[in-house]
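**Student:** What follows is a protein structure lacking sequence information:
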């Protein structure tokens, strides 16, 4: 039974199972709203049984994750003050189990397997959208954009961004060859076409930014640790300075104009003001997890009507921190910020200390994408969403025991992470 257990939970030996598990999970995240409850049950069936294989190795050293779980705990506790307790209870349970699945994935799936599974999953997601998707009219942009089988072009763009990013990582960081390199090129072509057709400026800009981070980190690898740290600090300061200068000189407006957008971000700034006004009424703990966008509540109904959301569901404030502030208050924002900042800082320290840590390098670029998107989208606080899965997978991976996949150059597996499956 040693081999049977290893092919399920050993990060260096479960390529087949891990690739399929990640691919199926991403497809569920994309289209669970289309197919009902069955895909969610499939998602749970992928990850939860691994606990029964070897619960100590799969669940890992849970006290090491003390800084990750408080946000989910707060979401669960918000039931006691929520303005829609039933909605908050259901959503909080979904979020908690979703986070647990990400924890299990972090303990059992190495970066190489995760990357290859993502390529397979994104390819399937985009192919489905190309086969069954459609163009939708955006009343704020004034044009038709390809949204695929999604309700939003921005969500399609997000999946495409992830596919392009991991395809780049597969070829230039992991240095895969033959079959996997070919899959990466196919994924790039499919995702690139869908991304352009979606007209999602957010997705395109953040994709470019994430790739630049990945390339920049690659440029630091030849240097010794002390030099890497100096150059990294210099690069971060220069990046912040350039961003501030661009904002001051109108560079942001120029970028938006290049994509046919205006400075209101097609209604986002108005939504932000409405969100801040709503948060002012319950600044500390919010109105409850997912308890604002509830049918029958006047403020939500008004905003749905103003933004032509006829389905009266699936909307948000297009800013992760404002959305969190409204739902879980300033405490929720603080707990979420801890996860984002500590995960990013932790992988940065790992990379600066070990130039061959490909996990840290790939995760840093991905986290850069999530951080940039957090100011204009809400990706990382919802259950059964690819953004939240990526964030909590990254955070749990940082706290998990490292396999050699994490540190070996080009991600070549070895036996450093051992499995006693007797």
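**Tutor:** Alright, I've got the coordinates. Only a predicted model underlies this, so the values are computations on that prediction, with no experimental measurement involved.
**Student:** hey, let's count contacts and neighbours off CA atoms from now on
**Tutor:** OK.
**Student:** Pull the number of nearby residues for the residue lying closest to residue 121 once chain neighbours are set aside.
**Tutor:** Closest residue in space to residue 121, ignoring its immediate chain neighbours: residue 23 at 3.7 Å, by C-alpha to C-alpha, 6 or more residues apart in numbering. Look at residue 23: counted by other C-alpha atoms under 10 Å, it has 23 neighbours.
**Student:** what's the answer for residue 17, then?
**Tutor:** Neighbour tally, residue 17, other C-alpha under 10 Å: 17.
**Student:** Put this next to the first one:
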């Protein structure tokens, strides 16, 4: 039986394959530590063969992606000055190939498929954790929380956050009904329970913040683009003043207290201080990608002992920018921050200028979630992680024309069709086969 190429690689016509591939990817990202290297090969198997099916559509023109690859390439090049060159070489190759798979997925999937595949993928991950999960005692704050089939409640919380966001996006933004409405209902309830049981303050707060931001941006769609921009500027100024007033008024301590946390964020402020001290050893180019948390290195061993990390692995500085500064210095930090901000503000620009950019609003929400979490977690600088996978998909979508109204679901509010918008970093629109 001959399978049409479009059913595998053409956005909008490969829903079944896209949902399957994303579900596999989510499960591998979540539990590759449990199932080993075979699961990683399965992840490669659902994306890399698309190059053989239609290499032009799957790859495109990689010259257009230089700004996207810059951080991954620099991470690999750090093997030449790394304190642990073997570790850096292996991790650098893994991260670069992971980025390639993410960009293949970006070109093969439209936003609808990405959203629905993420609903099923996150749902399967959470269901597995409910079936085989455990509770862990945290010696730092003395609490017992549900960690699922993960080693950390924050990872369970992250997948629950993604599940809530994508269920919201599928039902409210993309207006999916029929079979997807009950599916999103079940997955959303499962995610809400996991957020509650994990007691992950980071995940709960970031989920609430991003959902609120997304709803606010959706309300802006009631206005024409010009008025939308003015309202956004006014809301940003008011929001900034409100946040500053809340910080000085003690609201932060009240919020943390509601989650049983103190002002040290369960030792994270001390950990950040240690990371800043470590970054001073090589502030420009760092000590090498993933070359700090290496067994036998004195500082890593000391922090593992202080934070009761018996496994001596899977630990980090709980801040993306500090971790990057330690490993790749100011150069790596600049490249990663540029990638973050390009995705965040690039999709924000499309949301504010399109008549009904619900696809762009989904991508903006993903970018905002990853950005907000980056100050307290490490989601985007490791290979085989859902955070880095989504980061490169959202960044890569900026190299494609803005979604046309023909591919957009019926909007909640009436208005003109969307107009394509070129990527803000490029001179013109980039089309699939260029």
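**Tutor:** That came through, no problem. Just so it is clear, the model here is predicted, and its values are computed rather than measured.
**Student:** what's the TM-score for these two chains?
**Tutor:** With the length set by TM-score structural alignment, normalised by the length of the first structure, the two chains reach a TM-score of 0.95; 417 aligned residues with a C-alpha RMSD of 2.0 Å.
**Student:** quick revisit: superposed on the second structure, where does whichever strand or helix holds the residue nearest to residue 121 of the first structure end up, distance-wise?
**Tutor:** Element membership for residue 23 of the first structure, per DSSP states H and E: helix 15-35. Its aligned residues in the second structure lie a mean 0.4 Å from helix 15-35 of the first structure after superposition (mean C-alpha distance after the TM-score superposition for the first structure).
**Student:** so where do the helices sit in the stretch 51-200 of the first structure?
**Tutor:** 55-59, 70-77, 85-108, 111-132, 153-172, 178-198 (DSSP state H, counting those that start in this stretch).
**Student:** Quick check: which of those helices is buried the most?
**Tutor:** Most buried of the helices of the stretch 51-200 of the first structure, by mean neighbour count (mean count of other C-alpha atoms under 10 Å): helix 153-172, with a mean of 25.
**Student:** list the buried ones in the helix holding residue 23 of the first structure?
**Tutor:** 15, 17-32 (16 or more other C-alpha atoms under 10 Å).
**Student:** Also stretch 261-273 of the first structure?
**Tutor:** 261-262, 265, 267-269, 271-272.
**Student:** Which residues outside it are in contact with it?
**Tutor:** Here stretch 261-273 of the first structure makes contact (C-alpha atoms under 8 Å, 6 or more residues apart in numbering) with 140-141, 253, 256, 317-319, 322, 376.
**Student:** Please flag which of the residues you listed sit within helices.
**Tutor:** 253, 256, 322 (DSSP state H).
**Student:** The second one and residue 141 of the first structure, how far apart?
**Tutor:** Think residue 256 of the first structure. 12 Å (C-alpha to C-alpha, to the nearest Å).
**Student:** same thing with residue 15 of the first structure?
**Tutor:** Residue 15 of the first structure is 43 Å from residue 141 of the first structure, by C-alpha to C-alpha.
**Student:** Residue 38 of the first structure too?
**Tutor:** 35 Å.
**Student:** Neighbour count: these two, which is higher?
**Tutor:** residue 141 (15 against 10).
**Student:** Now check the second structure for the residue matching the more buried one.
**Tutor:** Under the alignment (TM-score structural alignment), residue 141 of the first structure maps onto residue 141 of the second structure.
**Student:** For its match, which non-adjacent residue is closest in space?
**Tutor:** Closest residue in space to residue 141 of the second structure, ignoring its immediate chain neighbours: residue 266 at 6.4 Å, by C-alpha to C-alpha, 6+ apart.
**Student:** Tell me the secondary structure of the one you found, please.
**Tutor:** coil (DSSP: H, G, I helix; E, B strand; the rest coil).
**Student:** Can you find the partner of it in the first structure?
**Tutor:** Using TM-score structural alignment, residue 266 of the second structure pairs with residue 266 in the first structure.
**Student:** what about residue 380 of the first structure, is that helix, strand or coil?
**Tutor:** Applying three-state DSSP: residue 380 of the first structure is coil.
**Student:** My guess is it contacts residue 393. True?
**Tutor:** No. With contact defined as C-alpha atoms under 8 Å, residue 380 of the first structure does not reach residue 393; the gap is 11.2 Å.
**Student:** What subset of the ones in helices among the contacts of stretch 261-273 of the first structure is buried?
**Tutor:** 253, 256, 322.
**Student:** residues in contact with the first one?
**Tutor:** It refers to residue 253 of the first structure. Shown here is residue 253 of the first structure, whose contacts under the criterion C-alpha under 8 Å, 6+ apart are 247, 262-263.
**Student:** picking that back up, from the ones in helices among the contacts of stretch 261-273 of the first structure, pick the one nearest residue 193 of the first structure.
**Tutor:** Of all these, residue 256 has the smallest distance to residue 193 of the first structure: 20.5 Å, by C-alpha to C-alpha.
**Student:** For the closest one, give its distance to residue 199 of the first structure.
**Tutor:** From residue 256 of the first structure across to residue 199 of the first structure, the span is 12 Å (C-alpha to C-alpha).
**Student:** Also residue 169 of the first structure?
**Tutor:** For residue 169 of the first structure, the distance to residue 199 of the first structure - C-alpha to C-alpha - is 24 Å.
**Student:** on that earlier part again, got the angle for the helix or strand just after the helix holding residue 23 of the first structure vs helix 85-108?
**Tutor:** As assigned by DSSP H and E, the chain's next helix or strand after helix 15-35 of the first structure is helix 38-47. Per axes from the mean of the first three to the mean of the last three C-alpha atoms, to 10 degrees, the angle that helix 38-47 of the first structure makes with helix 85-108 is 40 degrees.
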